[in-house]
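Visitor: coords below, sequence missing:
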């Protein structure tokens, strides 16, 4: 019996590709372990920041220290972008992103020598998975790869390719249907640049979702990250017409300063972002918006930073992911003047995190007393469930039944989310008569 453990870093696209590798390995007779020691370790890496690179390196070194006989395969964005750096790590094989889909063949070809297989990222998106090997309630469907933006700080577009490559609608629909039939309650549609889906096929994200709107079942749909300029009126109409789509979007704003956005190579202004937020909140006042922000980008002044703080306070994001800028080799921004000192980056990050916590709590206070539908995903303790609602707010409540939807009412705030109680049918009937 050959055992494999897959360790995934980074985005939902990576998670999907790890699921695909796991299914191919299981078909070939390997046993995929969620944790513990294994004969093979596949490290599906990320390279979006220096910090995540350090985590990848640290994990590999710890595995090698504690599992001297195990074989380690490094793949993902770090392997794709920096194969010569990866070669210095104690791994047995280095695979690029396109090579992931042939993982079984590569494992069988291992011969004791360190080998590198990294090709240009131009493969069409045809993979199909049957379900998540780690998460039995939520599953991901990757529908697009590649990014045709030109953000000056980002190296991922070079790892993933600069051309949009979309999954044909008929393949997506077949995969989606199988997920529903297997009982997955939440299906996340994901891509490297999701809003550009279909540009190469003469279609778009709206048509993709419409292709599955008549599939029956007890499930909901969530979108992964999307860019500001891709939240069109047609996308907004989708939220109005399809009640299965979660009222939550992750829209990466990156900065609240037009000057910084211009230096970043982003294709919008702060006013464009605010306009999108207003449209979403007109559709639903509780519409949940999460975001990414980079602090300390080269040339970011104190005034630029304070504009970002102001934007966070005004929008009331339900969650903000904050990153200190770190230069990525080969990107234009790595050569920009106006480098912000590390101490200043840390202070700005600390200050913004505190503001983001305050505004997140303000958002959550507004939903106290409201009913939500929570997908229970795990037990906190015996008899206490936890999971996320359609707005991507984390709930804890007394109940039984992981993998099921539960109707709850929000009672109070917790550190990470809210405390709720289940709404029984008697209470609902009384409330509806009022």
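Guide: Great, that's in hand. No experiment lies behind these values; they were computed from the predicted model shown.

Visitor: for the rest of this, base every contact and every neighbour count on C-alpha atoms.
Guide: Fine.

Visitor: residue 321: what secondary structure?
Guide: Here residue 321 is strand, with the state taken from DSSP: H, G, I helix; E, B strand; the rest coil.

Visitor: tell me the spacing between it and residue 32.
Guide: The gap separating residue 321 from residue 32 is 31 Å, by C-alpha to C-alpha, to the nearest Å.

Visitor: those two: which is more packed in?
Guide: Between residue 321 and residue 32, counted using other C-alpha atoms under 10 Å, the more crowded position is residue 32 (20 against 13).

Visitor: what's the first helix or strand after the helix or strand containing that one?
Guide: Here residue 32 sits within strand 31-33, counting by DSSP states H and E. Next in sequence after strand 31-33, counting helices and strands by DSSP H and E, comes strand 40-45.

Visitor: elements contacting that following strand?
Guide: Identification of packing neighbours for strand 40-45 by 3 or more C-alpha pairs under 8 Å, 6 or more residues apart in numbering; DSSP states H and E yields strand 3-8, helix 50-66, strand 71-76, helix 77-81.

Visitor: now these in JSON lines, with distance to residue 389 and mean neighbour count?
Guide: Formatted as JSON lines, the helices and strands packed on strand 40-45 follow (distance: least, C-alpha to C-alpha, whole Å; neighbours: other C-alpha atoms under 10 Å):
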{"stretch": "strand 3-8", "distance to residue 389": "24", "mean neighbour count": "20"}
{"stretch": "helix 50-66", "distance to residue 389": "28", "mean neighbour count": "15"}
{"stretch": "strand 71-76", "distance to residue 389": "31", "mean neighbour count": "26"}
{"stretch": "helix 77-81", "distance to residue 389": "31", "mean neighbour count": "27"}
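
Visitor: for residue 136, which of the ones you listed is the nearest?
Guide: strand 3-8 (16.6 Å; C-alpha to C-alpha).

Visitor: by how many degrees do the closest one and strand 40-45 diverge?
Guide: For strand 3-8 against strand 40-45, the angle by axes from the mean of the first three to the mean of the last three C-alpha atoms, to 10 degrees is 10 degrees.

Visitor: take a look at this one as well, against the first:
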């Protein structure tokens, strides 16, 4: 039998899909692409925005139309956060939530053999353990993502994720070391540690994120270690000093900002001010060699005035981010922000988003210009049709490079000679 997967959302979801796919393969299934015919179709859903829910529903309906006799499986954050809505969707044979992923093969085989519909959405409970999964291969990808943390206790006013993912729980260090050792043996030289609220790693184990990072850096064969998205207020000076002492650590910090206006940060229930955020940025730039700072920003949050927006715009300019993922606020059912007064019209949100995106492009251009003239190690990720390669430096600067004897997966020393709007151009030395 053939199984196909469709994944929405974050790197954690992508990791979990990879782990589930390996379990199906172990059970004798053949993997098919998301556009190919299959006997089983699995959607690993995201519910951060209502748009994500719509994409999930559309994809499920399309697959059912094109494969009327297949078994359709829905898992992930959408059914966990909105179980009644998920159960009501027509044509779904197996419905599970954000947990139970290690039982997905079992539930699917039951649905096939019993020809029955199965709904098993386990509620999150205080003290629940980390659902350990292992991934040994990421296909053609040259870097591996490793989920080490799940859940969030912060309850930002716009976010449904604590409902979908439950409380903080963490992967033990020995399990991290074991998984990374296998990945290193399989040729992966760079890993990215990811989680739902990554800096909360170890809260349930008496550990901190730095312990997991040091563990990853200690694994023989792993040459570069990155961290996923970070909540800025959870990074201590001591943790960052220990990170700076790790030669394998990649100085790329994705610090989620969400707004550059203190009044809006309070409305969002974020736990820092813009000045505190700026102090963290200054500390990073003082203690790491050529770091990059990237971020996410929500535009048009309820109550955001033009003055608030201009403060946010000015803050982006002041920080000088290497990259900004900006997007209009999306009203999310089940969150406090959905009921806040001052909901803005779509046209206002879209117009502000365009202005912020333009400023973000200027910041990115300035950052790329700063990289010109440097000599950096580049992990080659893909070969282009003209024979050149694309890859990333340790601080995640995108680079296009030409040279003799190059191959995907290599880490090569490269001189960055010039830059375009999107990347640096370099030559292997």
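Guide: Arrived safely, thanks for sending. No experiment lies behind these values; they were computed from the predicted model shown.

Visitor: superposed, what's their TM-score?
Guide: The TM-score (TM-score structural alignment, normalised by the length of the second structure) is 0.94; 421 aligned residues with a C-alpha RMSD of 1.7 Å.

Visitor: how close does the strand holding residue 32 of the first structure sit to the second structure?
Guide: Average distance, strand 31-33 of the first structure versus aligned residues of the second structure after superposition (mean C-alpha distance after the TM-score superposition for the first structure): 2.0 Å.

Visitor: list the contacts of residue 169 of the second structure.
Guide: Counting by C-alpha atoms under 8 Å, 6 or more residues apart in numbering, residue 169 of the second structure touches 128, 129, 130, 149, 150, 151, 201, 202, 203, 204.

Visitor: again, only this time at 7 Å
Guide: 129, 130, 149, 150, 151, 204 (C-alpha atoms under 7 Å, 6 or more residues apart in numbering).

Visitor: got it, and residue 419 of the first structure?
Guide: If a contact means C-alpha under 7 Å, 6+ apart, then residue 419 of the first structure has 395, 396, 397, 410, 411, 412, 413 as its contacts.

Visitor: quick one: map the last one onto the second structure.
Guide: It refers to residue 413 of the first structure. Mapped onto the second structure by TM-score structural alignment, residue 413 of the first structure lines up with residue 419.

Visitor: ok, the aligned residue in the first structure for residue 297 of the second structure - how many residues close by?
Guide: In the first structure, the residue matched to residue 297 of the second structure (TM-score structural alignment) is residue 293. Around residue 293 of the first structure there are 19 other residues, counting by other C-alpha under 10 Å.

Visitor: which stretches in the stretch 201-350 of the first structure count as helices?
Guide: All helices of the stretch 201-350 of the first structure, identified by DSSP state H, counting those that start in this stretch, fall at 205-210, 233-241, 258-264, 270-283, 302-315, 342-365.

Visitor: can I get those helices in JSON lines including mean neighbour count and distance to residue 92 of the first structure?
Guide: Shown next, in JSON lines, are the helices of the stretch 201-350 of the first structure (neighbours: other C-alpha atoms under 10 Å; distance: least, C-alpha to C-alpha, whole Å):
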{"stretch": "helix 205-210", "mean neighbour count": "18", "distance to residue 92 of the first structure": "39"}
{"stretch": "helix 233-241", "mean neighbour count": "14", "distance to residue 92 of the first structure": "45"}
{"stretch": "helix 258-264", "mean neighbour count": "18", "distance to residue 92 of the first structure": "37"}
{"stretch": "helix 270-283", "mean neighbour count": "16", "distance to residue 92 of the first structure": "45"}
{"stretch": "helix 302-315", "mean neighbour count": "17", "distance to residue 92 of the first structure": "44"}
{"stretch": "helix 342-365", "mean neighbour count": "17", "distance to residue 92 of the first structure": "35"}
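
Visitor: redo those as a markdown table? Include distance to residue 102 of the first structure.
Guide: What follows is these, written out as a markdown table (distance: least, C-alpha to C-alpha, whole Å):
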| stretch | distance to residue 102 of the first structure |
| --- | --- |
| helix 205-210 | 27 |
| helix 233-241 | 35 |
| helix 258-264 | 36 |
| helix 270-283 | 40 |
| helix 302-315 | 43 |
| helix 342-365 | 41 |
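
Visitor: circling back: possible to save the helices and strands packed on strand 40-45 of the first structure as a markdown table with distance to residue 103 of the first structure?
Guide: Listed next are those as a markdown table, based on distance: least, C-alpha to C-alpha, whole Å:
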| stretch | distance to residue 103 of the first structure |
| --- | --- |
| strand 3-8 | 11 |
| helix 50-66 | 18 |
| strand 71-76 | 10 |
| helix 77-81 | 14 |
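
Visitor: out of those, which gets nearest to residue 129 of the first structure?
Guide: Among those, strand 3-8 comes nearest to residue 129 of the first structure, with 15.7 Å by C-alpha to C-alpha.

Visitor: how big is the offset of that closest one relative to the second structure?
Guide: Its aligned residues in the second structure lie a mean 1.3 Å from strand 3-8 of the first structure after superposition (mean C-alpha distance after the TM-score superposition for the first structure).

Visitor: which other helices and strands contact that strand?
Guide: Applying 3 or more C-alpha pairs under 7 Å, 6 or more residues apart in numbering; DSSP states H and E, we find strand 3-8 of the first structure packed against helix 12-27, strand 31-33, strand 40-45.

Visitor: what do you get if the cut-off is 6 Å, keeping everything else the same?
Guide: Secondary-structure packing of strand 3-8 of the first structure (3 or more C-alpha pairs under 6 Å, 6 or more residues apart in numbering; DSSP states H and E): strand 31-33, strand 40-45.

Visitor: of these, which stretch is the most buried?
Guide: Mean neighbours per residue, mean count of other C-alpha atoms under 10 Å, is largest over those for strand 40-45, with a mean of 25.

Visitor: neighbouring contacts of that one?
Guide: Strand 40-45 of the first structure has contacts (C-alpha atoms under 6 Å, 6 or more residues apart in numbering) with 4-9, 70-78.

Visitor: next, give me the two most distant ones among these.
Guide: Largest pairwise distance in the contacts of strand 40-45 of the first structure, by C-alpha to C-alpha, is 22.4 Å, between 70 and 77.

Visitor: tell me which residues in stretch 156-174 of the first structure are buried?
Guide: By 16 or more other C-alpha atoms under 10 Å, the buried positions in stretch 156-174 of the first structure come out as 156-169, 172-173.

Visitor: let's see which of those residues end up in strands.
Guide: If you go by DSSP state E, those have 165, 166 in strands.
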